[in-house]
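> Pasting a predicted model and its sequence here:
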Amino acid sequence: MKTRNLFMAVAIIGLFATASCKTSKTEEAKEETVTMVTDVPETVQTPNIVGVAASNENFTTLVAAVKAAGLVETLSSAGPFTVFAPTNAAFAKLSEGTVATLLQPENKATLTSILTYHVVSGKFDAAAVVEAIKANNGAFTVTTVQGGKLVASLMEGNVMLKDEKGNMSTVVIADVAASNGVIHAIDSVVMPK
C-alpha cells in the first residue's frame, strides 16, 4: 500500500511538473509573439507637395497664396508635379504691397496664373533637369501648368530659371521629395507674360 501511495505521489508530482512546463512554454510563446509584433518598423508616408510646403517655415507665404488661389486640392492630387517654389525671401523681393494685393479675393485669377506658372506636370529631379539642359545646348524650355514657358539653364553649377519677362531665378534647394512630385526652392518669384 505504501508503494502504491508513493507511486501515485510521484505520478501526481510528474503531472504538475509537466503542466507547469507547458504553461511556461505557452507563456514564452506568447511573449515571443508580442516581441515579434512590436519589432515591426513603423511606416511613415511622405506628405504631398502642399503638406511638405506647409511643414517648412520657408514657404509660409507660398502656402498662404496656394490657399487663397484655391489650389490646395489640385496640388494635393496624384500629380506628379514639379514645383519651383518661391521661398518667403523670394516673395519679399516683390514690390511692397504686391503679395497683400495678390491675396485679395478679387485677384484670385492673377494669383492662380502666377502660382501655376511655377508648376510643371511630371516629376523632374535635379539630375533630370541638368541632363535636359546639357542635352539641349545649355537651355531647356519647359511648359508650365499655366501654359507659359520657363527656360532652365546652368550658371556656375546652379540651375537658373528665366521667365517670360526675362527675369532670372536660382534654384537654391533641390529635390525636396513629396508623395506626388518634387519641390525645388527658388530665390525669386517667376512671372508669366
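All right, it came through fine. Numbers count the residues shown, from 1 in each chain.

> Please count neighbours and contacts with C-alpha atoms only from this point.
Fine.

> Quick check: next helix or strand after the longest helix seen in the chain?
Across the chain, the longest stretch assigned as helix under DSSP state H is helix 2-38. Next helix or strand after helix 2-38 toward the C-terminus (DSSP states H and E): helix 49-54.

> packing partners for the following helix or strand past that following helix?
Beyond helix 49-54 in the direction of the C-terminus, DSSP H and E gives the next helix or strand as helix 60-68. Helix 60-68 is packed against helix 49-54, helix 88-92, helix 108-116, with contacts defined by 3 or more Cα pairs under 8 Å, 6 or more residues apart in numbering; DSSP states H and E.

> dropping in the other structure now:
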Amino acid sequence: MNINRGIGLLLAAFLLMANPELANSQKIMTVIKNHSNLSSFAAALEANGIDEELSGNGPFTIFAPINESFDRETSGKNITSSSIRNLLLNHIMTGYATERNMKVMARATSMGGVTLVLKPGENPVKINNAEVLKMNIRAQNGVLHIIKGILK
C-alpha cells in the first residue's frame, strides 16, 4: 500500500470516529426503530412524545433496553404516564458517550435524573447493573448502546 493511501485511510477512520454524522446519516430514533429487539422501547418513546425530542440536533446517548427487559419492567403493571416517561428518560443522556468516552467518565446523569455509573472495564461492560450487549451504534445525532436491564 502506498503511503498516501495509508494516510488517507487513517484520516477517514479518524473523521468517522470524531464526527458521528459521517458514520450514519439516520437520526437516533430511526436507528432504534431499525432494531427489532428494541421495538417495545421504541413504541414507548413514541407514545410519550420523546421520539420528537430525539429528532432534534442532540447529541444524545441512549442506553436502550431489549424487549425482554423493557417488557418485564412495564407489562402487567399499573404504571402512570409520568412514571413511564421518567423510566424512558433514565435511559437517555445529553451528549455523545461512546465506549471510549465512558472510560474517562466515571458517572453521568440521565435526562431522568438518575446517576449512571459507567463500568467500561468490566466484562461484560455495565451501566449501573445493566449489561451492555452492543455499544457504539452511531447515529447522526447521537450514539446508541443496547442493554439487558433497566436503569432506575
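In hand now; what should we look at? The structure displayed is predicted, hence computed values, not measured ones.

> Quantitatively, what TM-score do the chains reach?
The TM-score (TM-score structural alignment, normalised by the length of the second structure) is 0.77; 131 aligned residues with a Cα RMSD of 2.1 Å.

> just to revisit the earlier point, tell me which of the helices and strands packed on helix 60-68 of the first structure sits nearest to L71 of the first structure.
Nearest of these to L71 of the first structure, taken as Cα to Cα: helix 108-116 at 7.6 Å.

> Average separation of that closest one from the aligned part of the second structure, please.
Superposed on the second structure, helix 108-116 of the first structure shows a mean distance to its aligned partners of 0.9 Å (mean Cα distance after the TM-score superposition for the first structure).

> What residues of that helix count as buried?
Under the neighbour-count criterion of 16 or more other Cα atoms under 10 Å, helix 108-116 of the first structure has 108, 111-116 buried.

> Onto which residues of the second structure does it map?
Mapping helix 108-116 of the first structure onto the second structure (TM-score structural alignment) gives residues 81-89.

> okay, the helices and strands packed on helix 60-68 of the first structure in TSV with distance to V171 of the first structure next?
TSV is the format used below for these (distance: least, Cα to Cα, whole Å):
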stretch	distance to V171 of the first structure
helix 49-54	16
helix 88-92	11
helix 108-116	16
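
> Ok, which of those helices comes nearest A69 of the first structure?
A69 of the first structure lies closest to helix 108-116 among those, at 5.3 Å (Cα to Cα).

> That closest one vs helix 60-68, what angle?
Going by axes from the mean of the first three to the mean of the last three Cα atoms, to 10 degrees, helix 108-116 of the first structure is angled at 130 degrees with respect to helix 60-68.

> Helices of the second structure, start to end?
3-18, 20-23, 28-33, 39-47, 50-53, 67-74, 81-89, 99-104.

> Out of these, flag the one nearest N136 of the second structure.
Closest of the helices of the second structure to N136 of the second structure is helix 99-104, at 6.6 Å (criterion: Cα to Cα).

> any idea how far the closest one is from the chain center?
Put simply, helix 99-104 of the second structure sits 14 Å off its chain's centre (Cα atoms, centre = their mean, to the nearest Å).

> go on, stretch 75-82 of the first structure?
When C-alpha coordinates are averaged (Cα atoms, centre = their mean), stretch 75-82 of the first structure and its chain have centres 10 Å apart.
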